[in-house]
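model this:
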Amino acid sequence: MSDNGTINPAIETWDGPMGLPRREAIADTDYAPAIRQGFVRDLAESAAIADNPEPPTFANTIEALERSGDLLSNAATLFFSKAGNDTNETIQAAERELSPQFARHAGEIAKNRKLFARIDTLWQQRDALGLNGEQVQVLKKYHRNFVRQGAALEGDAQARLIAINERLAELGTAFAQNVLKDEADWIMVLDDEADLAGLPSSTIAAMASAAVERGHEGRHAVTLARSIVVPFLTFSDRRDLRERAFRAWTGRGDGDGATDNRPIIAETLKLRAEKAGLLGHDSFAELKLEGTMARTPEAVNTLLETVWDKARARAGTEAEDITALMRAEGANHDLQAWDWRYYAEKIRAARHDYADDEVRPFMPLERIIEAAFHVAGRLFGLTFTERPGTATHHPDARVWEVTDANGDHKAVFIGDYFARASKRSGAWMSAMQLQSRLLGRTPIVTNTMNFAKPPAGQAAFLSFDDARTLFHEFGHALHGIMSDVTYPSVSGTNVPRDFVELPSQLFEHWLTVPEVLNGFARHHETGEPMPAALVDKVLAAQTFNAGFDTIEYTACALVDMALHARGEAPADPAVFEAEKLAELAMPKAIAMRHRPPHFQHIFSGDYYAAGYYSYMWSEVLDADAFAAFEEKGDVFDPGLADALGRHVYGSGGAMEPEDAYTAFRGRLPTPDAMLEKRGLV
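Predicted coordinates for the structure are as follows:
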């Protein structure tokens, strides 16, 4: 393809309102040609940098690389946004074709010996170049990334690494598409009123809406969307239906059919171990932990095992309480995983004396969005103004312009809140455009959720956990919005993996601040604030079932690390998983939050591979960081908020994470505040 107008200009040039792409002008078939041509241009641009006859400088090499690749970046951003948020067969076919090509392209760039020689020369001379702190971090990132792509390898070893990366990209795409297909295909349609026994009205309404979406109008449907299946497991009186839903939910990617992810896991682990060896590391975990705060698998396991022991003890007490209730109600079966949420909810309701549906009327989605904006305004002086009618990736998505304390344009924020069959599960933040003073760009940031969509014309209401999820992802969004750096490669969330969850988890704390709850948790009809007694009950219940919650998460992190901390892949990952859980004495009535066959964090790509621990590592930071505000006696203390904005939300990867945190807090944290927050002390 020639480089002369054969690409849809709406992909290459974003000239919509506020610098957004004109998504309405892009067809599904436009992405692949633009990406292919992006590969061609990016190779030519990197070759021109490599062939520069002038000696390498930071400006003519690193800054030149920072300025290159615009077409590929724009096309890839739009394509993967579409793939994650509103996919279809055309997009999925293109994803299968293009994913290995992205890996191959990265390998081709790294193979340019002259380009790497320039980067390596600068790295070796870094102390004599007069670079500022951010430039050192950018140079370090380029050097490390090129080495990880095999730039320092020779001949067959380099070719093998490129082949491994291509195959890993194929496997990650197949893994994600298999999980999505299992989620989209499974449905449990309920016809009998008795099938709804125990379910709150909010869950019944969500199931009715899901039934309409799946073509079963007038009935009720349980789907594998977390916003439906978790409430169903929590409230349904029908033990047989709970078991059926639970087995489907935990069995995603774990069957003998076309969507079986177990062979993909085995091959992925084998290739990752080989990749680590080629790059001179003893394990894939060692490779991935290079450059993180944790540094080593041993440091990760020390934290996880400390928490695991405390969580197991707490979960044992919780199991005893549940078993006692089961016996009191006349149940003679053993406690199983599809029973835990159901009976734990009965204990919670009795102990804390409120029902989930008492909370929801006070937490309409619109008010919780406003609450998140309010906190961002109080802390950082930001204002969010909705711009209705602005085209995005889906009609459900909404657009806000973000302005700073001076009223100047700061960013664009896009919120996409409702579940649909074409969207992958979970909740996440993505940056469509990174902030960069070098490139003169402001951020475009998206939050994606999977809340149950209400029937047409009705308002959406959130559980307290849903509201916390919204605050969490908005914390990630603020990390992108608040970015104030020169170079895009260290902008926003481009930070070490075990630091990236700090801004999101920290922001969750403000949901429970009295000013926020009293101001925004108001009844959707009367406008009255949530009664103080109900607020007290909700907050008191935040550490209820702490053993279960911590086991669910920590088991995933421990298994992830165990799978990747070996010099060679386990012969049978499923057997290894079972053996590891047995070694940990995993409670039989608690399942991993993400079993390997649907553990997208670590197998739909490798960003969180050997890195799922990072949520807890960051939790140590966030608990200590919020304690700083509490110590001040003002959770909106202007001085602390300014330091937080500059050193945590604004600095991106321009500083080492330890330095960024210390600049804000004055010291590094201990796990004490985190353990107290989780109710494990």
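
Please count neighbours and contacts with C-alpha atoms only from this point.
Fine.

Show me the strands in this protein, by range?
188-190, 220-222, 383-386, 398-403, 409-418, 428-433, 444-451 (DSSP state E).

Nearest to residue 139, out of the ones you listed?
Nearest to residue 139 among the strands of the chain is strand 428-433 (21.2 Å), distances taken as CA to CA.

Can you tell me what sits against that closest one?
The contact list for strand 428-433 (CA atoms under 8 Å, 6 or more residues apart in numbering) reads 77-78, 441-449, 473-474, 476-477, 480.

Which one of these is nearest to residue 170?
Nearest to residue 170 among the contacts of strand 428-433, with distances taken as CA to CA, is residue 77, at 18.3 Å.

circling back: most neighbours of all the contacts of strand 428-433, which one?
residue 480 (32 neighbours; other CA atoms under 10 Å).

ok, it touching residue 494?
No: using CA atoms under 8 Å, residue 480 is not in contact with residue 494, being 9.1 Å away.

Which one, of the strands of the chain, ends up nearest to residue 254?
strand 188-190 (18.3 Å).

which residues are contacting the closest one?
Contacts of strand 188-190 (CA under 8 Å, 6+ apart): 196, 211, 216, 219, 220, 221, 222, 223, 245.

this one as well, want them side by side:
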Amino acid sequence: MASSANLSSNPLLSTWNTPFTLPPFESIRPEHYKRAFDHALAEQQSEIAAIAGSTEEPTFANTIEVLERSGATLKRVGGVFFNLAGSHTNEAIQAAEREMAPILAKHRNSIFMNEALYRRVAALYDKRESLGLDAQQTRVLDRYNTIFVRAGAKLGPEEKKRLAAITERLASLGTQFSQNVLADEKSYQLVLETGEDLAGLPSFLREAAAQAAEERGLRGKYVITLSRSSIEPFLQFSKRRDLREQAFKAWASRGDNGNATDNKAIIAEMAALRVERAKLLGYETFADFKLSDTMAKTPDAVQRLLSDVWTPARARAEAERDDLQALAQSQGDNIAIEPWDWRFYADQVRMARHNLDEATIKPYFQLDRIIEASFETAHRLFGLSFQELKDFPKYHPDIRAWQVLDANGNHVGIFIGDYFARSSKRSGAWMSAFRSQEKLTGDVRPIIVNVMNFAKGGAGEPSLLSFDDARTLFHEFGHGLHGLLSNVTYPLLAGTAVSTDFVELPSQLYEHWLSQPDILRRYATHYRTGEPIPEELLERLMAARNFNQGFATVEYLASAFVDLELHRRKDVTGLDVSAFEKEILEKIGMPREIIMRHRTPHFTHVFAGDGYSAGYYSYLWSEVLDADAFMAFEETGDVFNKDMAEKLKRFIYSAGNLRDPAEAYTAFRGRLPTADALLAKRGLAALCE
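Take a look at the predicted model:
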């Protein structure tokens, strides 16, 4: 055990005398993490031993509540470490991550496989109806019983030992998978030097590419990276087909290059371990195990939804492909459309059909103004206000933070925005928490972070977003509100701690308000003139919302099918990842001109951890809910209807995991949804008739 002097000098373990007790980021060094983790793990192990070894008759207070209070230091240390491991990592943090992954998995196993501890929980669960618990306590007890059982608490000693080894190995493999993808993304750069290299690139992309080059010590040149905010507009605008192909293939082959960062062997081992894990717990497949604790419940239910949407989506995508091919031929481009051509020609078709291209739209979507739009929406729906902090600890100079207040001026929490792509950050966009809300240990207010990968504007220029980028910002802020508005007593139920096919409802629903004309009229303003987006451009933007929707739906669904099919296999011995991916795409009739949104070797949702494994369908499942939920607002004639917003806050955004998801949605809407609103939203309804 470290000495008390060493502990007090470790900023992760000392008192945080910072604004709003934010983590003292500037004082934390990589070597602090291991010592802090060692102390925090020992502390919780002692706490768990005291609960499990108690001779008192188990009660909710002396078992469940004490269990909920345990591990406070571990949550604090882990909250800082894992957020920075994703958003601002380095070799030292990555080494610590590899070391800690199996240790933390082993620690979790030691809690949820603890026989004496589970006996106390099970004894309470068996007589739960006679304990006089309120609804929230009943939910906590039910969730803990489920967690223990799913972690293997009922298994015999040998089965527990094997399951523990599996989960520890999976933790190590998931960490390596994620680091391999980041390494591939970090190592690639397409350097553009000549006017010919830059052909077709609009000024905003040139400025962002110049900024990326300067950050890499290539002043005077231009760099395209594998960040989605860099590569996608390059594929959209570059007239150099050879460079588009080169960049696209690098993007598509992350984790699949036959080198030290190749992920295919990791995937094969993870898939086999997941099958074994499921069978130890009494399930035929990993998908059966994973989905049993979700809204969907079964793989068949997921398969039905994916298939129902796939048929009209593929038909739309094939019609879109024919339009692209016709345009290419009309221009004398004697080519067959390839995946690296789709965005290039689609932009031209959109221009022809809607007189709308990205270069026209982007000047009206400044990052700062879209942040303001997301805050204004939260104010109109939930009465929140946001006061930017100027002096607070930062883990990177680019991050910003706001104090969030409710309608009465009371402190709600802290919101951190980390918006720009950098080589120390993994790709994608996500929400996380440095601290979650709860009331068990006092009125604990949350610290929520949104992490993005937008391209930074050139020197003195604002960062400009595509409409999809703006939608991503609203999406992640919807998750952020789910964490900020959480209003529960028990940490286990707080914020986004809900099933994966329900957690996307608050985020995807929030996207709808970005498209409201009065929001766009006010916040979509030209970055040079300050003029609001012209009405006729706004009309064209709204008319084009479902443009290329076949492509977008197909690339997403293909990833969901591959994820589901892989985890439905009862035997994956000798899995050839590339052959499997090819087999499933052929089975569903994947158009040759489109690839999966996330190819298996870089599918971090599914393999960088357990979160969305057998669960990538969740975005579509939640979209059924969000389309129907927004319709509830539209039916009132006011998309900011106060009564609906109050119900939304009460039953969804602030409720955490207080209720079963179906019960929560029904409490808000009065019924469960059908897929009709989803198909209408994506413009696919007519293709089903």
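
if we can go back for a sec, now, which of the contacts of strand 428-433 of structure 1 sits nearest residue 315 of structure 1?
Looking across the contacts of strand 428-433 of structure 1 and measuring by CA to CA, the closest to residue 315 of structure 1 is residue 473, at 28.0 Å.

Kindly state which residue of structure 2 is aligned to that closest one.
Structural alignment (TM-score structural alignment) places residue 473 of structure 1 against residue 476 in structure 2.

List the residues that contact its match.
By CA under 8 Å, 6+ apart, the neighbours of residue 476 of structure 2 are 429, 430, 431, 450, 507.

Aligned to the first one, what sits in structure 1?
Matched across to structure 1, residue 429 of structure 2 falls on residue 427, judged by TM-score structural alignment.

who's in contact with that match?
447, 448, 449, 450, 469, 473.

Out of the residues you listed, which is nearest to residue 547 of structure 1?
Of all the contacts of residue 427 of structure 1, residue 469 has the smallest distance to residue 547 of structure 1: 19.8 Å, by CA to CA.

Can you tell me the number of residues neighbouring the closest one?
There are 21 residues near residue 469 of structure 1, going by other CA under 10 Å.

that older thread, check the contacts of strand 188-190 of structure 1 for burial and list the buried ones.
The neighbour-count criterion (16 or more other CA atoms under 10 Å) marks 196, 211, 219, 220, 221, 222, 223, 245 among those as buried.

how about stretch 141-151 of structure 1, which residues of structure 2 does it hit?
Counting by TM-score structural alignment, stretch 141-151 of structure 1 corresponds to residues 143-153.

Among the buried ones among the contacts of strand 188-190 of structure 1, which pair sits farthest apart?
219 and 245 (17.0 Å).

Centroid-nearest residue for structure 2?
Structure 2 has residue 430 as the residue nearest its centroid, 4.2 Å off, counting by CA atoms, centre = their mean.

And that residue, how far from residue 449 of structure 2?
8 Å (CA to CA, to the nearest Å).

Run through the helices of the stretch 51-200 of structure 2 in chain order.
Along the stretch 51-200 of structure 2, counting by DSSP state H, counting those that start in this stretch, helices occupy 66-69, 72-87, 91-112, 115-126, 135-150, 157-187.

Indicate which one of those helices is closest to residue 517 of structure 2.
Of the helices of the stretch 51-200 of structure 2, nearest to residue 517 of structure 2 by CA to CA is helix 72-87, at 33.4 Å.

Packing partners of that closest one?
helix 30-52, helix 91-112, strand 430-435 (3 or more CA pairs under 8 Å, 6 or more residues apart in numbering; DSSP states H and E).

how about it, which residues of structure 1 does it hit?
Under TM-score structural alignment, the match for helix 72-87 of structure 2 is residues 70-85.

Equivalent analysis for stretch 246-257 of structure 2, please.
Using TM-score structural alignment, stretch 246-257 of structure 2 pairs with 244-255 in structure 1.

quick one: the helices in the stretch 401-550 of structure 1?
Counting by DSSP H, counting those that start in this stretch, the helices of the stretch 401-550 of structure 1 are 464-481, 497-500, 502-508, 514-520, 532-540, 546-564.

equivalent range in structure 2 for the last one?
Just to be clear, that refers to helix 546-564 of structure 1. Under TM-score structural alignment, the match for helix 546-564 of structure 1 is residues 549-567.

thinking in terms of the whole chain, how far from its middle is that stretch?
In terms of CA atoms, centre = their mean, to the nearest Å, the centre of stretch 549-567 of structure 2 is set 16 Å apart from its chain centre.

before we move on, what about stretch 354-371 of structure 1?
Its chain's average C-alpha position is 23 Å from that of stretch 354-371 of structure 1, according to CA atoms, centre = their mean.

Let me see the residues that make contact with that stretch.
200-202, 349, 459-464, 467, 470, 511, 516, 519-524, 529-530, 534, 537-538.

Give the buried residues for it.
354-356, 359-365, 367-369, 371.

what's the most distant pair in those?
354 and 369 (23.9 Å).

picking that back up, just the buried subset of the contacts of stretch 354-371 of structure 1, please.
Buried among the contacts of stretch 354-371 of structure 1 by 16+ other CA under 10 Å: 200, 202, 460-464, 467, 470, 511, 516, 519-524, 529-530, 534, 537-538.

Go through the strands of structure 1 and name the closest to residue 589 of structure 1.
Short answer: strand 220-222, nearest of those by CA to CA, at 22.0 Å.

Which of the contacts of strand 428-433 of structure 1 sits closest to residue 653 of structure 1?
For these, the nearest to residue 653 of structure 1 is residue 480 (11.4 Å; CA to CA).

and that closest one, how far is that from residue 553 of structure 1?
In this view, residue 480 of structure 1 and residue 553 of structure 1 are 26 Å apart by CA to CA.

Check residue 466 of structure 1 too.
For residue 466 of structure 1, the distance to residue 553 of structure 1 - CA to CA - is 17 Å.

Could you do residue 627 of structure 1 as well?
Using CA to CA, residue 627 of structure 1 is found at 23 Å from residue 553 of structure 1.

Show me which of those two is the more surrounded one.
residue 553 (19 against 15).

any idea what sits nearest that one, other than its immediate chain neighbours?
With sequence-adjacent residues excluded and distances taken as CA to CA, 6 or more residues apart in numbering, residue 553 of structure 1 is closest to residue 593, at 5.8 Å.

what's around the aligned residue in structure 2 for the one you found, how many residues?
Superposed on structure 2 with TM-score structural alignment, residue 593 of structure 1 falls opposite residue 597. Residues contacting residue 597 of structure 2 under the criterion other CA under 10 Å number 18.
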